[in-house]
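>>> Any chance you can model this:
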Amino acid sequence: MPQRYVIVAITAVAALWMYIDRVCFATLSEPMKVELLLPLAPEPDEPPGAFQRVVRWFLSDALSDDDLAAAKKMKRKSLGDGAPAGAGELTDAEVTAAKKRKWADTRMSFALGAFFLTYALFQIPMGTLADRYGARRVLALSIAAWSLVTMATGFVLGFAALLGIRLLLGVTEAGAYPAAAGLVKRWAPPSRRGLCSSVVALGGRIGGVIAPWLTALLAVGLVGAALVEWAVTPDAVPPEPGETPTNWRGVFVVYGACGLAVAALFWLVVRDRPPGTEAEADTGRSAAPAELTLVQRIGLLARTRNMWCFGGVQFGVNMGWAFIVTLLPTYLKQEFGTPVETVGPMQTVALAIGACGMICGGAFTDLARARLGPKYGRSVPIVVALSGGALVFFVVPTLPTAWAAVVALGVMAFLVDMHNPSLWSFAQDVGGKNVGAALGWGNMWGNLGAAVSPVLLNAVRQSAGWNAAFLCCGVAFTCAAVCGLVLDATKPVDEPPLA
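Below you'll find the model as predicted:
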């Protein structure tokens, strides 16, 4: 097997583990809310302090009609069809519980979005480090760092600590894809970059596919209380295996430990360049101009329309796609009354359908480049895929069952994953010596969209319902497709601006 395929495969494993660490948080959000956030929720008649009033100005705790309707729907479902008329009405205690639940839901949406904020802001700095110091070093250290942060997540004791951990996880994972793009550029010829990029990205998607299922299995089998509660209370009685408020802690500890093993494997196997090119690269450095600073790299990227449209594509796509990994479990439970134990497998199905698109996308973009040329061969797959994704979002609110919605969202994920290799290849085509920073630029805007997504869509859902949230996602995809029309892979960012 050619060495470049080994390098690509190990990099795909790193992406797989990164997505497992990332997606498991959303899967475990319900037990985390029960243990960490609901006990902190104030009583309805409790007067807020000055700080709490400021927080409430940003985070509304008032129950909307949709919130009350969802609570009544869940109560009626729990009572069964034989319940007497009026049994679905909420008592004062149940209204109070619903208010506390919304308080916790709102803060969890901020914890979900916090990761994407720092993940976005550190894309270009980490991509610059990969360009300067080598993708192998940066990516190996990143894997080790995010694994330690994942382990630490299992020991958080409050909302502030949870928010801080999520912000730190975004920093440590930010260098993964920019560094991986640099490896693919050095190891794969232009005619194979789409395929190799799709394999790396497919690793991430496979991680997203298996994460809900594997996380649920570990949460039930491990019982995280055994790893945390026993450590501080030696006489504690072991809980029975099953869904307990603290079983999520051990999952994070196990995932973090496995990630450290992946970091060691990556460091031992991967090299920055193919054999025989190291001496050539060293010879070229003496005559090369001085390395650009971070500010200079940002200026180089920011002065081109190509890069702004690249960022626009990523922003719109991630704003819509993030729905699957952040709010899909909540949507299934509130809109269809889906049991908790079924939500994880359904989320896995949607992501699995999407992962198939990554396999098709690599071959599709290489074929399109061969048939349509370097410019339209990159932009056409992007526009076609995102236009179809927008249509799916507009259709989802009309679907009658939970499984129909899951399959439709899986089709959307398929189209998103099909366009991803084209985006990676575009960044490699135009990035030149700054391919890590170029992909980091697009990822920065994309993950700002993902950071906005859970907060914005949760607010839209609370005020106008789920239909309005899906409409927002469809509009975001439409705008991304328009930006994709402008992309031109024949104009590298290394070219000096025209006088």
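>>> C-alpha from now on. contacts and neighbour counts both.
Fine.
>>> who's in contact with residue 401?
By CA atoms under 8 Å, 6 or more residues apart in numbering, residue 401 lies in contact with residue 336.
>>> swap in residue 326?
26, 112, 454.
>>> Nearest residue to the last one in space, ignoring adjacent ones along the chain?
Setting aside the residues directly before and after it, residue 454 is nearest to residue 109 in space (CA to CA, 6 or more residues apart in numbering), at 5.6 Å.
>>> The first one now?
Counting by CA to CA, 6+ apart, the nearest residue to residue 26 once its immediate chain neighbours are dropped is residue 326, at 5.7 Å.
>>> what are the ranges of the strands in this protein?
Under the criterion DSSP state E, the chain carries no strands.
>>> which one's the longest helix in it?
Using DSSP state H, we find that the single longest helix of the chain is helix 340-395.
>>> since we're on residue 102, how many residues are nearby?
21 (other CA atoms under 10 Å).
>>> From residue 363, how far out is it?
Distance, residue 102 to residue 363, by CA to CA, to the nearest Å: 45 Å.
>>> run this one through as well so I can compare:
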Amino acid sequence: MEQPESSRPRRTRVRWLIVVLIAVATAIAYIDRANLSVASDQMQQELGFSDELKGIMLSSFFWTYALFQLPGGWLVDRFGPRLLYPLAVLWWSIGTAATALVRGFAGVIGWRLVLGVGEAPMQAANARVVSEWFPRKERAFASSIFDTGSEFGSALSVPLVTLLIALVGWRGSFVVTGALGLVWVAVWLWIYRSPRRQRWTNQAEVDYIEQGGGRTEEKELGDDGRQPMPWRHLFRYSTTWALVAGYTCRGVIIYFFITWYPDFLVNQQGFSLLQLGLFGAIPGLAAMVANWLGGLLSDWLVRRGTRLALARKIPLVVGMLGASTIALASVAPNPVAALTFLTLSYCSVAIATGALLSLPADVAPSPRNVASLTGVQNFGSQLGGVIGPIVIGFLIGTGQYAYVWPLLFAGAMSVIGAAIYAFAVKIEPLDEQRPMLR
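Here you go, the predicted structure:
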């Protein structure tokens, strides 16, 4: 006889604690990578390098971050996020703190490369955790929550690092921000397990996750016998390549805010260091709310019966088109208008995030392909991170029209990205029997 609803144990909500935990890790990662952009003027004065070299320095993190996306995702699928995640955070925390020891341009480049290696598995681990801990109808919002860490970290890095530079100098700022990850590692090792093994979850929550499409490895590999697709076979599909291309376009927008954004406000719009600290966080803080709204919209569409592909593409396409307003900041009549256009752009690209980060779990053929496919997708974002800062640096270096051409370039990339998500990405599980490329 079925147990009455009133007598069933109340479902625990441990999954929300888990997603907050990975959001905190994401925030720490973005503080560590954005520290350099805030401190770069002071470093440039002390170490002595040109704007062109500054662009290369700001881009260098993404060289190894992009390169190690592919092995990083594979390693997460191979060993699981419980082990790989804390090792990655420990690695990148050391790379951040060690930047305080540099004596020249080459040293900065070297430790940024170390930082890139450490942060490479993060996004894949986040996606794997969400795919295991959340049913399909909550996945986009959960993804938007952990990605909120990127906006929060980017926004917090401006006032935090500004304050740290004032108190302990730019070298000390790297030591302090690098130490944040060590605390997180201890908390992660204490708390994190898979849903069936986590001591605080009850069976009601585990059933809710698994019956709603949560991709726990124990269920899909144990009960159904579904085996992961070989890693190299992921590249047989046009959807895989479209995920890379779309994320490359988005990466140009996102990493403008991580690299050249403080320079634009200070050197183009005339912000003082104090004004940068007070107002520079506005786009990132507003984007946090937009990120949640985009994830809620996608999940709401799923719950009301909208096809999964349409529920993901609506926020994706609308968000990427809206992000093109970044181009208007280059011709804004005053600093307030410029900051307004930048905020609108950042909010628009954030609206797309929850749906975008859900895509690997939506199309992966097995739970043990989710992190690998996320790593492949995130490789595209890092291509944008490599290309964007260098192109913008050299366009600025020409001395013509200041930021007009750089921001027109960024706006054009957002429109191209919208077209890719609208027409090239197929949101359905990859089928080993129907590869779309030969």
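>>> How alike are these chains, TM-score-wise?
With the length set by TM-score structural alignment, normalised by the length of structure 2, the two chains reach a TM-score of 0.87; 404 aligned residues with a CA RMSD of 2.2 Å.
>>> thinking again about what came up before, with distance to residue 162 of structure 1 and neighbour count added, can I get the contacts of residue 326 of structure 1 in CSV?
Compiled in CSV, the contacts of residue 326 of structure 1 are given as follows (distance: CA to CA, whole Å; neighbours: other CA atoms under 10 Å):
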residue, distance to residue 162 of structure 1, neighbour count
26, 13, 23
112, 10, 27
454, 16, 26
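>>> taking those one by one, which sit in helices?
Taking DSSP H, the ones among these that sit in helices are 26, 112, 454.
>>> ok, the first one touching residue 110?
Read it as residue 26 of structure 1. No: with contact defined as CA atoms under 8 Å, residue 26 of structure 1 does not count as touching residue 110 (12.0 Å).
>>> OK, contacts around residue 175 of structure 1?
122-123, 126-127, 130, 138-139, 142.
>>> again with residue 21 of structure 2
Residues near residue 21 of structure 2 by CA under 8 Å, 6+ apart: residue 188.
>>> Just give me the match in structure 1 for it.
In structure 1, residue 21 of structure 2 lines up with residue 10, judged by TM-score structural alignment.
>>> With residue 293 of structure 2 instead?
Under TM-score structural alignment, residue 293 of structure 2 pairs with residue 360 in structure 1.
>>> Next: residue 161 of structure 2.
Aligned against structure 1 - with TM-score structural alignment as the criterion - residue 161 of structure 2 pairs with residue 215.
>>> Distance check, the residue nearest to its match when sequence neighbours are not counted against residue 380 of structure 1.
For residue 215 of structure 1, ignoring the flanking residues on the chain, the nearest one in space by CA to CA, 6+ apart is residue 24 at 6.1 Å. Distance, residue 24 of structure 1 to residue 380 of structure 1, using CA to CA: 34 Å.
>>> isn't residue 58 of structure 2 right next to residue 38, touching?
No: look at residue 58 of structure 2 against residue 38 with CA under 8 Å: they stay out of range, at 10.7 Å.
>>> Return the set of buried residues in stretch 159-177 of structure 2.
For stretch 159-177 of structure 2, the neighbour count (16 or more other CA atoms under 10 Å) marks 159-165, 169-177 as buried.
>>> rewinding a little: could you double-check that the match of residue 161 of structure 2 lies in contact with residue 27?
Yes: in this structure residue 215 of structure 1 lies within contact range of residue 27 using CA under 8 Å: 7.2 Å.
>>> The stretch 101-250 of structure 2: helices as residue ranges?
105-119, 122-133, 136-191, 203-211, 217, 238-258 (DSSP state H, counting those that start in this stretch).
>>> which position in structure 1 aligns with residue 133 of structure 2?
Residue 133 of structure 2 maps onto residue 187 in structure 1, by TM-score structural alignment.
>>> quick revisit: for the match of residue 161 of structure 2, what are its contacts?
Contact analysis of residue 215 of structure 1 by CA under 8 Å, 6+ apart lists 24, 27-28, 251.
>>> What of residue 302 of structure 1?
Contacts of residue 302 of structure 1 by CA under 8 Å, 6+ apart are residue 308.
>>> how far away is the counterpart of it in structure 2 from residue 322 of structure 2?
Matched by TM-score structural alignment, residue 302 of structure 1 corresponds to residue 235 in structure 2. Distance, residue 235 of structure 2 to residue 322 of structure 2, by CA to CA: 30 Å.
>>> thinking again about what came up before, show me what the longest helix of structure 1 packs onto, helices and strands only.
helix 193-222, helix 305-326, helix 328-336, helix 402-431, helix 466-486 (3 or more CA pairs under 8 Å, 6 or more residues apart in numbering; DSSP states H and E).
>>> Could you tell me the angle between that helix and helix 466-486?
Angle, helix 340-395 of structure 1 to helix 466-486, by axes from the mean of the first three to the mean of the last three CA atoms, to 10 degrees: 60 degrees.
>>> gap between helix 340-395 of structure 1 and the chain center?
Between the centre of helix 340-395 of structure 1 and the centre of its chain there are 16 Å (CA atoms, centre = their mean, to the nearest Å).
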